[in-house]
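A.B. asks: Have a look at this fold, sequence not included:
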């Protein structure tokens, strides 16, 4: 079946599903493969559950009613998404970066949706499957689509751009994330910069943090750029005021008080503000949008529990985000301060070194107690109390003698699931 023919059917049944546990009536089921499953085996089940059609790449299903046989289901999904993108008038904003992608995306959505019909990546579905699904969520009346792009290897952002064909691009930052796949920080910079390379090659608009020397270098003399700054000329000035614990900032004569913890969220707010300005949204409306956004899903959430103020930042972690989270936490007023830190994943050969750096940093900061959880942290040379895993921590929890007040930081990679600590605390 051709992509154009499939797109005609998609227009009649505009819901895509890749998981039979989430089948909805009259959706189109794409039988994707994974390391531990083959979606082809669930095609008949999807149709019984209410799917209008199923797209498969296993010949044994050829000739079945309501089943489309293609050479490769994933490539077909990606091709359909690109075809659909080209048949919709929506402007595409793509963003990537080492830290803050999802928060920034949600802030941008909060601002732009005040004036425009806007869609955005759901959660962090930002890979070779998630990006096509976001593009396929664009409706005929959609004016702007915000597409988050994640990557852990070179050429991934380049590939995602070839599908999404963004009109605008923004990189949050370059940090120590996915070092195993990128082969080091230089690889991270090169990989994330593939977005700016696409934008400049295709004469799009590049948004940037003009105080980031790497972004300035990558964009060079490119004229179609629009950025924010605290101290440079020729860019939109936004002033950082404080972060105790949430970020507040000054734009022109307007103060904006966010619900986002930590100075590291300042630039995330700035990106949403500068895009709002570019798209002619009044500053008072931008202020309302930023101030109404409250983080969820274990991302820099503030939880007041039994006399303690808990900062839950357990959605993910890498050396860059861990460093700024700890530095910000140490500057907060009040005591005692306790930090529960979980292992950082996907660091490859750098894992031991990076975990030791974080342990060393923690010992130098104004934090009263630090607890380290995970295989990597448990092998660091430090005087902190260490636990090989969550079960080890749970079994020894009652012996820790924790105070009933103060501030607590919980941060670790997703695989550590440190939100489980809340039940104990």
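C.D. replies: Received the coordinates, thanks. Predicted model, so just to flag it, every value in this text is computed and none were measured.
A.B. asks: Every contact and neighbour count from this point should use C-alpha atoms.
C.D. replies: Fine.
A.B. asks: ok now stretch 387-402, how far from the chain's centre?
C.D. replies: With CA atoms, centre = their mean, to the nearest Å as the basis, stretch 387-402 stands 30 Å off its chain's centre.
A.B. asks: actually stretch 57-67, not the one I wrote
C.D. replies: 36 Å.
A.B. asks: Report the buried residues of it.
C.D. replies: Residues of stretch 57-67 classed as buried: 57-58, 61, 67 (neighbour count, 16 or more other CA atoms under 10 Å).
A.B. asks: Repeat that for stretch 21-38.
C.D. replies: Within stretch 21-38, the residues that count as buried by 16+ other CA under 10 Å are 23-24, 26-33.
A.B. asks: Between which two of those residues is the distance greatest?
C.D. replies: The distance between the two most remote of these (CA to CA) is 21.7 Å, for 26 and 33.
A.B. asks: Name the residue closest to the centre of the protein, please.
C.D. replies: Computing the C-alpha centroid of the chain and ranking residues by CA atoms, centre = their mean puts residue 102 first, at 3.1 Å.
A.B. asks: list the contacts for that one?
C.D. replies: Residues near residue 102 by CA atoms under 8 Å, 6 or more residues apart in numbering: 123-124, 148.
A.B. asks: Inside helices: which ones of those?
C.D. replies: Among those, DSSP state H puts none in helices.
A.B. asks: Got another one to weigh against that:
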């Protein structure tokens, strides 16, 4: 945490009622199982669990409680509020206001975590960087990330996700970023927004919420860039593009290597000069070049030089289960992209697989949250895999059957049945096997089974 707070600080600022003597705390927990000594415990009410049921479990470690229903039998200080989730955000807002470093906010349909990690890698050459852990990017994860910032950090890179309109605005009201980016807008999570245009409108809140003195990072390759530019208005803006060499940050001479990773020339335009350097990424995929440009633009806004940007980009590695290459004992390789899936990210992963030599196999689970177009979108990725020259497609789930039908692949509804052909496939020393699917498809289980060789 940045610095110690007292419950009175929160109550004076945001209201509510204080019960029992005040307390000071420098840590906040929402999980009774791992609360540290002296932490403030916030009793969140979720769909499946109510933190108020565990108050007695934390009395010997917590310094105080945030509750929506006071427990007068407990001697601990209690801040009694209407909504404990809102109160968590308010505590985070207090801590954010005490932070003197630079805050960078990143949203987008895909690539948020990759861009966040690339920014962290670059800015690590300039100072101490605090960044979102895992996928803590929602109305609970963002406050917890902010509450975990250390006082001596120079930068905070905050990943923001959304499942509905107004969520990004809310997260920005807490995080108060200096630099804001929409990496892209794609058809992920269509079910929650109704259309890709709805997703674009929700993501654009990151620009309309930006302070007048802030800097917007704009992807010129997105069809909504004109609307976003209008929202950005008079704010400072740094543009990036894979296709437009007039952007402030651009790339040329993009070359995909046998590993599936790209080498390219990075160009940075400033008011006074053009600087260029060659970058060799260790993260697979042509789409990773776009992610690298987005990260470079954010780092440029934060004061990084081109040398620091190149060093940071080349040092970065794939996040866990995002095009992560894993060796098989038999000599082949698995490309573990099981973290999540959208139609666009599936096509990007297919491109990586298609660039590799040898026998190329894909295992695809269902892509979730695609709404009424789900069957058609699965058919389209099956056709894309066929056109890319993938040698074999195995699918698991119900929706993915549409992809298998177009490809003339093999579809399974049971993991045990799928394991039989996959264990035969991994006997090949020239195998490149891509595993992809939404988190709900649990494709990570397939990766772990094949890597360990244990069924």
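C.D. replies: Right, received. Where do you want to start? Since the structure is predicted, the reported quantities are computational estimates derived from the model, not experimental observations.
A.B. asks: possible to save the contacts of residue 102 of structure 1 as CSV with distance to residue 304 of structure 1 and neighbour count?
C.D. replies: As requested, the contacts of residue 102 of structure 1 are exported to CSV (distance: CA to CA, whole Å; neighbours: other CA atoms under 10 Å):
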residue, distance to residue 304 of structure 1, neighbour count
123, 25, 13
124, 26, 16
148, 31, 28
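A.B. asks: May I ask which helix or strand encompasses the residue lying farthest from the centre of structure 1?
C.D. replies: Ranked by distance from the centre of structure 1 (CA atoms, centre = their mean), the top residue is residue 63, with 40.8 Å. Per DSSP states H and E, residue 63 of structure 1 falls between elements, in no helix or strand.
A.B. asks: which SSE is residue 65 of structure 2 in?
C.D. replies: Secondary structure from DSSP H and E places residue 65 of structure 2 in strand 64-67.
A.B. asks: Could you list every helix and strand in contact with that strand?
C.D. replies: For strand 64-67 of structure 2, the packing partners by 3 or more CA pairs under 8 Å, 6 or more residues apart in numbering; DSSP states H and E come out as strand 40-42, strand 78-80, helix 84-97.
A.B. asks: Make JSON lines out of these and add distance to residue 253 of structure 2.
C.D. replies: Output for those, formatted as JSON lines (distance: least, CA to CA, whole Å):
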{"stretch": "strand 40-42", "distance to residue 253 of structure 2": "52"}
{"stretch": "strand 78-80", "distance to residue 253 of structure 2": "58"}
{"stretch": "helix 84-97", "distance to residue 253 of structure 2": "41"}
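A.B. asks: Can you tell me which of those is packed in deepest?
C.D. replies: strand 40-42 (a mean of 28; mean count of other CA atoms under 10 Å).
A.B. asks: For the following helix or strand past that strand, give me the average deviation versus structure 1.
C.D. replies: Counting by DSSP H and E, the next helix or strand C-terminal to strand 40-42 of structure 2 is helix 55-58. Per the superposition on structure 1, helix 55-58 of structure 2 and its aligned residues are separated by 1.3 Å on average (mean CA distance after the TM-score superposition for structure 1).
A.B. asks: Just list the residues touching residue 352 of structure 2, thanks.
C.D. replies: 260, 284-286.
A.B. asks: Now it: which helix or strand?
C.D. replies: Using DSSP H and E, residue 352 of structure 2 sits within helix 343-354.
A.B. asks: whereabouts in structure 1 does the next helix or strand after that helix align?
C.D. replies: Remark: after helix 343-354 of structure 2, the chain's next helix or strand is strand 359-365, criterion DSSP H and E. Matched against structure 1 by TM-score structural alignment, strand 359-365 of structure 2 falls on residues 336-342.
A.B. asks: Now do the matching stretch: distance to the chain's middle.
C.D. replies: The answer for stretch 336-342 of structure 1 is 24 Å, by CA atoms, centre = their mean.
A.B. asks: could the buried residues of stretch 57-67 of structure 1 go into TSV alongside distance to residue 252 of structure 1?
C.D. replies: Listed next are the buried residues of stretch 57-67 of structure 1 as TSV, based on distance: CA to CA, whole Å:
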residue	distance to residue 252 of structure 1
57	56
58	60
61	62
67	58
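A.B. asks: picking that back up, any idea which of the buried residues of stretch 21-38 of structure 1 is closest to residue 47 of structure 1?
C.D. replies: Comparing the buried residues of stretch 21-38 of structure 1 against residue 47 of structure 1 with CA to CA places residue 29 closest, at 8.1 Å.
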